[in-house]
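Asks: this one's sequence-less:
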């Protein structure tokens, strides 16, 4: 990991990316790193554009805003189009395979995140957790143990098993890349 890693999780409101950002930051802290998380979403709670940003660092974080992400996760084409050009030159983009793969000079990981949530976990609503599993295994930014603990601590009571199934499906998907 570099001294400071900037991550942008993007999609539409209702996809749970704000929660995913909170979980990712918490996992980094559990790993003994520093982390800050911020979020932004349109006035429409569901369906509007949404993003969560996380900065993870081995040292103090002097500026808490993402300026040029190292990692972009986009679950909608709109989010990809909005944020793809702001990536660092050696950045990584993780997209759902339903999105047309852009021609960009960065590493692009295209995987069936939303389909995996539906088929392996039985609910599209856990695509955010599948995406966290993919991001964890594909980038090694946080440990699997810490992200699992953060998921279990943050998801709504009564949904732990569903979310654990989604996380493990994401780990498996990320390792297949």
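Replies: Yes, it's here. Keep in mind the model is a prediction, meaning the values are calculated, not measured.

Asks: CA atoms for contacts and neighbours, from now on please.
Replies: Noted.

Asks: all strands for this structure, in order.
Replies: Using DSSP state E, the strands of the chain run over 4-12, 34-41, 49-57, 71-74, 92-96, 107-111.

Asks: Could you look over the ones you listed and pick the most buried one?
Replies: strand 71-74 (a mean of 26; mean count of other CA atoms under 10 Å).

Asks: what's the lengthiest helix in the chain packed up against?
Replies: Longest helix in the chain by number of residues (criterion: DSSP state H): helix 160-175. Judged by 3 or more CA pairs under 8 Å, 6 or more residues apart in numbering; DSSP states H and E, helix 160-175 is in contact with helix 113-116, helix 127-139, helix 144-154.

Asks: what's it in contact with?
Replies: Contact with helix 160-175 is made by 111, 113, 116-117, 120-121, 126-127, 129-138, 148, 151-152, 155, as judged by CA atoms under 8 Å, 6 or more residues apart in numbering.

Asks: do that again at 7 Å, thanks
Replies: 117, 120-121, 126, 129-135, 137-138, 152 (CA atoms under 7 Å, 6 or more residues apart in numbering).

Asks: For burial, what's the neighbour tally of residue 100?
Replies: Per other CA atoms under 10 Å, the neighbour tally for residue 100 reads 12.

Asks: Alongside the first one, take a look at this:
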């Protein structure tokens, strides 16, 4: 794919912003592909709406805003309700298995419903690594960056002492999605 526009959405505390940063850095720093990252989130420290926009392109990125994403990750029902209608025709929609998508949207996208949050809790005992499970699944499905680049970017950004649990979460995300594509 020459250009891929990705929106990661959910709520504060799921690591949406950090996930977007890691994905953009995997592309730009470790896979040597152009990338941009924008973020927005509510005023709440945790629990408010959160969104990361990542554009990855082999060409120069002249306009870093996303109106109709090629890929949407929606980890909450609110995020799915708001952003799923904007996904391009035959685009990829990855949702947490707790999120419901209406049939009209299902018919126009490639839908992947995965137990992302459940897997994060299984790996870490909390939702703290939801972003890593998400990134593993996203990259397994889209191949937008290499797995090696994603791992390197993750290790450059996560807090020291959390390497093992984050690596396990990333691997679980890959395992959730690898057999689906």
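Replies: Noted; the coordinates are in hand. Computed from a prediction, not measured in an experiment: that's the story for all the values here.

Asks: related to what we said a few turns ago, export the contacts of helix 160-175 of structure 1 as TSV, with columns for neighbour count and distance to residue 72 of structure 1.
Replies: Listed next are the contacts of helix 160-175 of structure 1 as TSV, based on neighbours: other CA atoms under 10 Å; distance: CA to CA, whole Å:
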residue	neighbour count	distance to residue 72 of structure 1
117	26	19
120	16	24
121	23	24
126	25	19
129	32	16
130	33	15
131	32	11
132	30	12
133	26	14
134	28	12
135	25	10
137	20	15
138	19	12
152	17	24
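
Asks: Between all of these, which two are separated the most?
Replies: Farthest pair in the contacts of helix 160-175 of structure 1 (CA to CA) is 138 and 152. Separation: 20.8 Å.

Asks: residues touching residue 71 of structure 1, list them.
Replies: 6, 7, 8, 91, 92, 93.

Asks: Apologies, that question was intended for residue 62 of structure 2.
Replies: If you count contacts by CA under 7 Å, 6+ apart, residue 62 of structure 2 has none.

Asks: Kindly tell me how buried the counterpart of residue 150 of structure 1 in structure 2 is, as a neighbour count.
Replies: Aligned counterpart of residue 150 of structure 1 in structure 2: residue 153 (TM-score structural alignment). Neighbour count for residue 153 of structure 2, taken as other CA under 10 Å: 22.

Asks: and the gap between residue 153 of structure 2 and residue 97 of structure 2?
Replies: To residue 97 of structure 2, residue 153 of structure 2 is 27 Å away according to CA to CA, to the nearest Å.

Asks: Residue 62 of structure 2 too?
Replies: 35 Å.

Asks: Same check on residue 63 of structure 2?
Replies: For residue 63 of structure 2, the distance to residue 97 of structure 2 (CA to CA) stands at 33 Å.

Asks: Spit out the contact partners of the closest residue to residue 25 of structure 1 other than its chain neighbours.
Replies: The spatial neighbour of residue 25 of structure 1 that comes closest, neighbours along the chain excluded (CA to CA, 6 or more residues apart in numbering), is residue 35 at 5.4 Å. Neighbour list for residue 35 of structure 1: 25, 28, 29, 54, 55, 56, 57 [criterion: CA under 7 Å, 6+ apart].

Asks: Pipe those residues into TSV and attach distance to residue 161 of structure 1 per row.
Replies: Compiled in TSV, these are given as follows (distance: CA to CA, whole Å):
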residue	distance to residue 161 of structure 1
25	21
28	22
29	23
54	25
55	28
56	27
57	30
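
Asks: Just name the closest of those to residue 15 of structure 1, please.
Replies: residue 54 (16.8 Å).

Asks: So if I had to pick from residue 63 and residue 97 of structure 2, which one is more boxed in?
Replies: Neighbour totals were compared for residue 63 of structure 2 and residue 97, and residue 97 leads with 16 against 8 (other CA under 10 Å).

Asks: Please report how far the more buried one lies from residue 115 of structure 2.
Replies: For residue 97 of structure 2, the distance to residue 115 of structure 2 - CA to CA - is 5 Å.
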